[in-house]
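**Q** please work out how this folds:
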Amino acid sequence: MSITNAFNSEGLINILSLLTSDNRHYKIPSMQRNYVWSKQNIIDFIEDIREAMEAEEATEYFIGGMVFALNEDPNSHFVVDGQQRITTITLLLAAANYISKEQGEEGIADYWKKLIFTAYLHQGKMKQTSKLTHHNTDNQFYQALIELSQPISSYQPQNVSQKNMWTAMDTILEEVSAMPHSELVEFMEYLIGKVYVIPMVCSSLNMAFRIFETLNDRGAKLQPEDLLKNLLLRNLSDEEYENGANHWTQFINVLSNENGKPYVSASTFLKHYLASKGRYVSKNKIYETFEKNESVVNIQNADEIFNLLNDLYNNAQYYVGLLNGGGTEEIQACLEVGVKQSLIIGLASRHLDAQKQKKIHELLESLVFSYVATGARFNTLERSFPEISIDLQSEDRYDQAIGKIKDLILDKKEAALSSIAQLKLGTASEKKKVTYMLRKLAQSLDGGNYSSLTIEHIMPENKGTGWNHVKEEGTEYKLLVNRLGNLTLLPKPVNSSLKNKSFKEKIEAYKTQNTLTRAIVLPISNTGTSNTVFDKSIKAYQPEATNSWEVSRIEKRTSAMIRLANHIWYEKHNI
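**A** Presented below is the predicted three-dimensional model:
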C-alpha cells in the first residue's frame, strides 16, 4: 500500500469541525499511554488560549497536529497523537455545560453538550454516546466526569490516569468558574471556532504510529525558549558555544525540581521576565522580541549574551524561590489566590531595600485582592505591570510606581467592597477566595497564623433541628449559609465535631478560638491603647457579640467584615 493511500489530511480545521465533521467519534486504543497532563499543563493550556484570544492582533490559534487511525467503523478514529489535548477539550466543554446549567443558561449548556455527546433514538427512548471513548480501564470514570452530574469532590479515581483526569476537571472548574458567564461563553466560542489543529488520518494503527514517531522525532513544534536558545547560541563562537550551552541548561534546570517536573513553563517565566524589564509580550512574541532586540536586554555580542544568560539564571532562581514560598507574605498571599502575574512585580522589586519592597508588596496584595473580589481579568492587570516595573528600576521613580499602583487599586476599590456583600462559598475558585479573605481578616485582629484552619458554617449546611427558627429552605437556605457573614475559621477537629449542631451548642467551642470566631459570641477586648495595629482593626470591625444566630446576624456580620476589609486593604494604605 502506498503512503498516499494509507494517509490523508483535511488540512487546518477548527475544534468545532474536529468534533462534528461526519458525525465522527474518537477512541483511545488500549495500547495508548494514560492521560498524564498535570494541573500546570491545564492552566498553561487555558492561559495560552486566553492570551491568543485577547491579543490585539488575534485571529486564530494553532495547537499542533493530531494523528488518527481508521477503526472498523469509518466514522470512528483511533487517537494515536492528541489524547491529552482532545481529552482536555472535552473536559472543558463538560465544565462549560455544567456551569451554564448552574447559571440557568440551558440553551447554551445544551450546545456545549452536543459537542461531546451524540444523541440518538433507540426503542423509543433518547440515548446518547460520547464522541470520545477512553480505553476500558478509564472509560467509565471518564464518562462520569463529562456527565458531571454530581460535585467533583464526590468522584473517586482508582488509578493514576483517573487521578490525572480528576485533577484536570477540578482545575478546569476552578479556572473557568472564576469567569463571569459571558466571558466563559466568549472563551468557549474562541476555543471551538478559532483554535485549529491539523488532523492526519492513517489507514492503520501501524502507519499512524510510524507517522507519529516521525513527527515527534523530527518535526516537533519549537517553543519560544527553544527558538531563543538557538538565537543566543548561534551568535557564539565555537570556543564559546559549549560554555553558553551549559549556562542555558543551568537556567532551564532551575525551572524544574530534581525529578524534572516543571515549577513553571520556560515560556511563562520568559514572559514574566520581560514584563519585569518593562516589556509586555504574548508568549508567541517572546522570540521576536529578543530577535529584534526590542527588549531592554542587549545581545549583540558574546559578553551581552552571557550577561543575559546569567541574568536569566539569577531571576529564575529568585522566581522559583517565590513560587516555593520564599517571598514576602504578601507575595505568597497573591499566589495563594492564583495570581501568578504578581511575580512580575516580585522580580521587578527584588533589588529594593526591605522597607520599600514591603510597601510595594502590601499595595500589590491590595490590588490583587481588588481584582479577585470583583472577578476582574488578571490579564488586564498584567498589562499594567511592565510600566510599573520600569519605574521600580529607578530610585527617583519609586514614588511614581507607588502612585500608579494606588490608582489601579482606587479604580476597583468600591466595586471590590460591594462584591464582598455578594460573596459566597460555592465553586473551588470561590472557596480559594473566601479562605484567603477569612484568614486575612482573622490575622488582622490578633496576628495569628491561620493557614491550617478550615471554614466553618455558623448556620450549618445541613439544617438540623436546632435551626427550625430559620424559615429559608432549599436553594434560598443554601445561598444564605454560604454568605461570607455566616463563615468563620476553626481547627479541623473542632469543625468536624460541630457540623450541624445548634448555635447554643457551638457557643462554648467558639469562645476558645481565634478572635474572628470568638467575637461572634464574646465582646473583643482591646490591648489598652488605640495605637496598636490590632486595636485599629478591632475599631474598624466593631463586632457585635450574640447568643443567638439568625438571618439578621449574617447581614450585620457581613457589614462588619466589609468595614474590616476596607481597613485592611485600603484605609491603612491611605487609599
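**Q** please count neighbours and contacts with C-alpha atoms only from this point.
**A** Noted.
**Q** residue contacts, the closest residue in space to residue 368 that isn't next to it in sequence?
**A** Nearest non-adjacent residue to residue 368, counting by C-alpha to C-alpha, 6 or more residues apart in numbering: residue 334, 6.4 Å away. Going by C-alpha atoms under 8 Å, 6 or more residues apart in numbering, residue 334 touches 340, 342, 365, 368-369.
**Q** at 10 Å what do you get?
**A** Counting by C-alpha atoms under 10 Å, 6 or more residues apart in numbering, residue 334 touches 340-343, 361, 364-369, 372, 436.
**Q** show me where the stretch 451-575 of the chain has its strands.
**A** 454-457, 487-490 (DSSP state E, counting those that start in this stretch).
**Q** doesn't residue 197 lie inside a helix?
**A** No - counting by DSSP: H, G, I helix; E, B strand; the rest coil, residue 197 is not found in a helix; it is strand.
**Q** tell me if I'm right that it and residue 191 touch.
**A** No - taking contacts as C-alpha atoms under 10 Å, residue 197 lies outside contact range of residue 191: 11.3 Å.
**Q** number of nearby residues for the residue nearest to residue 510 when sequence neighbours are not counted?
**A** Excluding the flanking residues, the one nearest residue 510 by C-alpha to C-alpha, 6+ apart is residue 518, at 5.2 Å. Residue 518 has 20 neighbours, counted by other C-alpha atoms under 10 Å.
**Q** biggest helix in this protein, by residue count?
**A** helix 398-422 (DSSP state H).
**Q** export the strands of the stretch 451-575 of the chain as a markdown table, with columns for mean neighbour count and distance to residue 309.
**A** Listed next are the strands of the stretch 451-575 of the chain as a markdown table, based on neighbours: other C-alpha atoms under 10 Å; distance: least, C-alpha to C-alpha, whole Å:
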| stretch | mean neighbour count | distance to residue 309 |
| --- | --- | --- |
| strand 454-457 | 20 | 44 |
| strand 487-490 | 24 | 46 |
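**Q** out of these, which gets nearest to residue 85?
**A** strand 454-457 (35.2 Å; C-alpha to C-alpha).
**Q** another for comparison:
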Amino acid sequence: MAAANFNTENRTYRQLLGNGLTYRIPRFQRDYSWGEEEWEDLWVDIQSTLPADGEPAHYMGYLVLQTDDNRIYEVIDGQQRLTTISLIVLASMRLLNRFADEGKAPDENRRRLDQLRATYVGYLDPVTLTTRNKLSLNRNNDSYYRDYLVTLADHLPQRGFPASTHAMRKAFEWFERRLREQVKNAGDPGMALAQFVETLSDKLFFTVITVADQLNAYKVFETLNARGVRLSATDLLKNYLFSVLARGDQAAHEMDELERRWEGMVGRLGGESFPDFLRMHWNSRKGFARQTELFKVIRNSVQTREVVFDLLREMDEDIDTYLALTQPDGSSWSLAWKQSAQELRMFSVRQPYPMLLAAKRNLSNADFGDLLRATVVIAFRYNVIGAQHTGEQERVYHAAAMRLHGREATTFEQVLDTLKQVYPGDDAFKTDFTEKSIKTTQSRNAKIVRYILCSLERQAGGIDFDADSPAYTIEHVLPQSPEAGWEAFNDRDLDLFVYRLANMVMLETGMNRAIGNQPYADKRPVLLRSNMLLTKRLAEENADWIPERLNARQKRLAALATSVWRIAQIA
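**A** The predicted structure follows:
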C-alpha cells in the first residue's frame, strides 16, 4: 500500500470533531446497532477517566476513514463508537438547554450550549450561512439524527421509524438520564456538564487510519482482521456495489432492491462469513481469486448496474448449495449427501466448495452425489492422512469448477479426469497411513479418529454404529499417561506411538473406565470381551504390545483403509 495513500495517527475526540472537518457514514453502511450493554461499557470507561487520579486516557480502538480531499471523511469502520459519543454530547446539550429554560444560569448555559454545538456538532458554512453537521449518518438514521437529536427536540417521536432509529433514540435518552444523575448534586450543574464533555473529548482517543480510496480501505480491513481486530469487509463490498448503482437514473429503487436482497443473504448465512461465501461463489464461475484479492477483483469486474444484479442473481442461485455444505444438518439434502458434507466439515476441508457449487448447477443429482462422495475420499487421502499442501489442490479444484461452469465437463467421470492430480494413489496412501499419528487431545482430532476407527470397523466386521455415540470411547492401548508395565516403550517411543492409529481402538465406555492405564496384560482380557471386531482382533493377535507389533498392525490397517477410502473409477 503506497505511503501517500495511507496515514495513521492517534487523535482524541476533540481533535477529530473540534475543527472544520466533516465525517459521513456511507449512505448504505450498516445501521446503528449498539444496545445497553455497549452503552454501559462505554459509560464505565468514561467514568474511569473523570477523577483527578483516574485513567489519563481511554483507548477507543481503530477508526478507518477514507477521504479524497482531507476535508470530508467517510467512516469505513468506527461509526458505532462515533455515533454513540455524539449522542452523549447531544444529550449533554439538551440538558444544558433545559437548565437554561428552567432559569438555571440561562445566559451561561446558552453560551456553553453554543460553544459545544460549534465545537462538536456543526459549524456555520461561510457561503450559505447555514449550519452543517460535522457527522452525517446513513440513510436510515440520518434524518432522525438531524431533525430531532441535533435540534435537541423536546419530544422525540417513536412511531414509523426503523428499529435502528429506536436504538439511537434510546441511547440518547439513556445517556441523558445518566448525565442528569451525574450532575444532580453539583453546585453548578451546567458547568459540570460542560466539564464532563470537555474531559470526555480530551481523554477518549482513537488510532485513526486514513486511506485515499476503497481499495486501500479494503487492504486496511484485511490487515486489521489478520491481527484479530474484527472489522466488516462485507460492509465495504456492499458499499462499493451501492456506489455503482448510485450512478444510474433508477438509483433509489435499485439500491433499495440491492439492500433487500443483500441483507436477506447475510441473514440466511447467519454465522457463516459472507466474504467466504462470495469468494466460493466467485471462484465457481470466474477466475481464481484469493480472499485478500477479492475486493479488487470484484471492483474491476463489477462496474455496471447490469453486472451488479447479475452478481446478485447468481449468488441467489448458489447460496442454498453453500449453506447445505457448511450447515448440512439444516439442509433438505438426502442423508448420504448430508453425511458427505458433514465429513468435509469435520476434516476442515473447504477447497472443493467452488467446484461443488458449479457441480450442483451443472450435473445430474446422481453425478453430483457421486462427486460429493469422491471429494470426501480425496480430502481424506490428500488432506487428513497425507497432510499435503492445499495450494495445488485449490488450483485443481478451480480448474474442475471452470470445466463444469463452461460445460466442458458434464458427467462425474469427466470431472474425475481433472481430479486425478490430487488423488493420492494406493501405494502413496498406504505409506502415509502406515506412519500416521493423530493427537486426540484436540477435540476435532478425536472426532476424526473416532470416524476412522468406526469406518474401519464397519469395513472389517460389517458393524455399523454411531461414531459419536457415548456408548463407545477411544482406548489408547499404550496409555497417554502410562504407569508400570510399559517398559517396552522408552520415553521417545511414548511420544512416537501413543497417537499412532494402530494404538487406538473403539471400546465400550464401561470397559474403558475399568482398565484405565493398566499394563497390556491386564487390558488384554477386557479387549477380548469387546463387541468391536478390530478391538477383539488386536487382543487375539498380540500376546504383548510392543513397538514392532504396533507397526505391524498399522500396516494391516493401512491396507484395510485403502479399501474404505477409494474411488473405483480412478484406481
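**Q** TM-score for this pair?
**A** Remark: TM-score between the superposed chains equals 0.53 [TM-score structural alignment, normalised by the length of the second structure]; 355 aligned residues with a C-alpha RMSD of 4.0 Å.
**Q** trace the residue nearest to residue 510 of the first structure over to the second structure, please.
**A** Residue pairing (TM-score structural alignment): residue 518 of the first structure is matched to residue 536 of the second structure.
**Q** same thing with residue 495 of the first structure?
**A** Residue 495 of the first structure maps onto residue 512 in the second structure, by TM-score structural alignment.
**Q** and if you look at residue 569 of the first structure?
**A** Counting by TM-score structural alignment, residue 569 of the first structure lines up with residue 565 in the second structure.
**Q** who's in contact with its match?
**A** Taking C-alpha under 10 Å, 6+ apart as the criterion, residue 565 of the second structure is in contact with 373-374, 376-381, 426, 429, 455-456.
**Q** separation between it and residue 545 of the second structure?
**A** Going from residue 565 of the second structure to residue 545 of the second structure by C-alpha to C-alpha, to the nearest Å gives 28 Å.
**Q** again, but for residue 525 of the second structure
**A** Residue 525 of the second structure is 13 Å from residue 545 of the second structure, where distance means C-alpha to C-alpha.
**Q** same deal with residue 320 of the second structure?
**A** Going from residue 320 of the second structure to residue 545 of the second structure by C-alpha to C-alpha gives 50 Å.
**Q** likewise residue 403 of the second structure?
**A** Counting by C-alpha to C-alpha, the gap from residue 403 of the second structure to residue 545 of the second structure is 51 Å.
**Q** work out which residue lies at the spatial centre of the first structure.
**A** In the first structure, the centroid-proximal residue (C-alpha atoms, centre = their mean) is residue 175; its distance is 4.7 Å.
**Q** can you give me the buried ones in stretch 262-276 of the first structure?
**A** 262-276 (16 or more other C-alpha atoms under 10 Å).
**Q** residue in the second structure matching the residue nearest to residue 368 of the first structure?
**A** So, by TM-score structural alignment, residue 334 of the first structure is matched to residue 344.
**Q** I'd say residue 352 of the first structure and residue 393 touch.
**A** Yes - with contacts counted by C-alpha under 10 Å, residue 352 of the first structure reaches residue 393, the gap being 8.9 Å.
**Q** so which of those two has more stuff around it?
**A** Taking other C-alpha under 10 Å, residue 352 of the first structure and residue 393 do not tie; residue 393 has more neighbours (19 against 16).
**Q** gap between the more buried one and residue 382 of the first structure?
**A** In terms of C-alpha to C-alpha, residue 393 of the first structure sits 17 Å off from residue 382 of the first structure.
**Q** gap between the closest residue to residue 439 of the first structure other than its chain neighbours and residue 436 of the first structure?
**A** Spatial nearest neighbour of residue 439 of the first structure, chain neighbours left out: residue 450 (5.9 Å); criterion: C-alpha to C-alpha, 6+ apart. Going from residue 450 of the first structure to residue 436 of the first structure by C-alpha to C-alpha gives 10 Å.
**Q** then residue 362 of the first structure?
**A** Taken as C-alpha to C-alpha, the span from residue 362 of the first structure to residue 436 of the first structure is 15 Å.
**Q** and what of residue 360 of the first structure?
**A** 20 Å.
**Q** neighbour count winner among those two?
**A** Between residue 360 of the first structure and residue 436, counted using other C-alpha under 10 Å, the more crowded position is residue 360 (21 against 18).
**Q** the more buried one contacts residue 345, correct?
**A** Yes - the criterion here is C-alpha under 10 Å, and residue 360 of the first structure meets it with residue 345 at 8.4 Å.
**Q** are there residues contacting both of those two? Which ones?
**A** Joint contacts of residue 360 of the first structure and residue 345 (C-alpha under 10 Å, 6+ apart) are residue 392.
**Q** residue in the second structure matching residue 320 of the first structure?
**A** Residue 320 of the first structure maps onto residue 323 in the second structure, by TM-score structural alignment.
**Q** how deep is its match tucked in, by neighbour count?
**A** 18.
**Q** just to be sure, it is in a strand?
**A** No - Residue 323 of the second structure is assigned helix when assessed by three-state DSSP, not a strand.
**Q** tell me the SS of residue 10 of the second structure?
**A** Relying on three-state DSSP, one would call residue 10 of the second structure strand.
**Q** how far away is it from residue 58 of the second structure?
**A** According to C-alpha to C-alpha, residue 10 of the second structure stands 12 Å off from residue 58 of the second structure.
**Q** pull up the overlap in contacts between these two.
**A** Shared contacts of residue 10 of the second structure and residue 58 (C-alpha under 10 Å, 6+ apart): 205-206.
**Q** coming back round to it: test my guess that the match of residue 320 of the first structure contacts residue 342.
**A** No - using C-alpha under 10 Å, residue 323 of the second structure makes no contact with residue 342, being 11.8 Å away.
**Q** where in the second structure does stretch 100-117 of the first structure fall?
**A** So stretch 100-117 of the first structure sits over no part of the second structure, by TM-score structural alignment.
**Q** that stretch: end-to-end distance?
**A** Rule used - C-alpha to C-alpha; the end-to-end distance of stretch 100-117 of the first structure is 16 Å.
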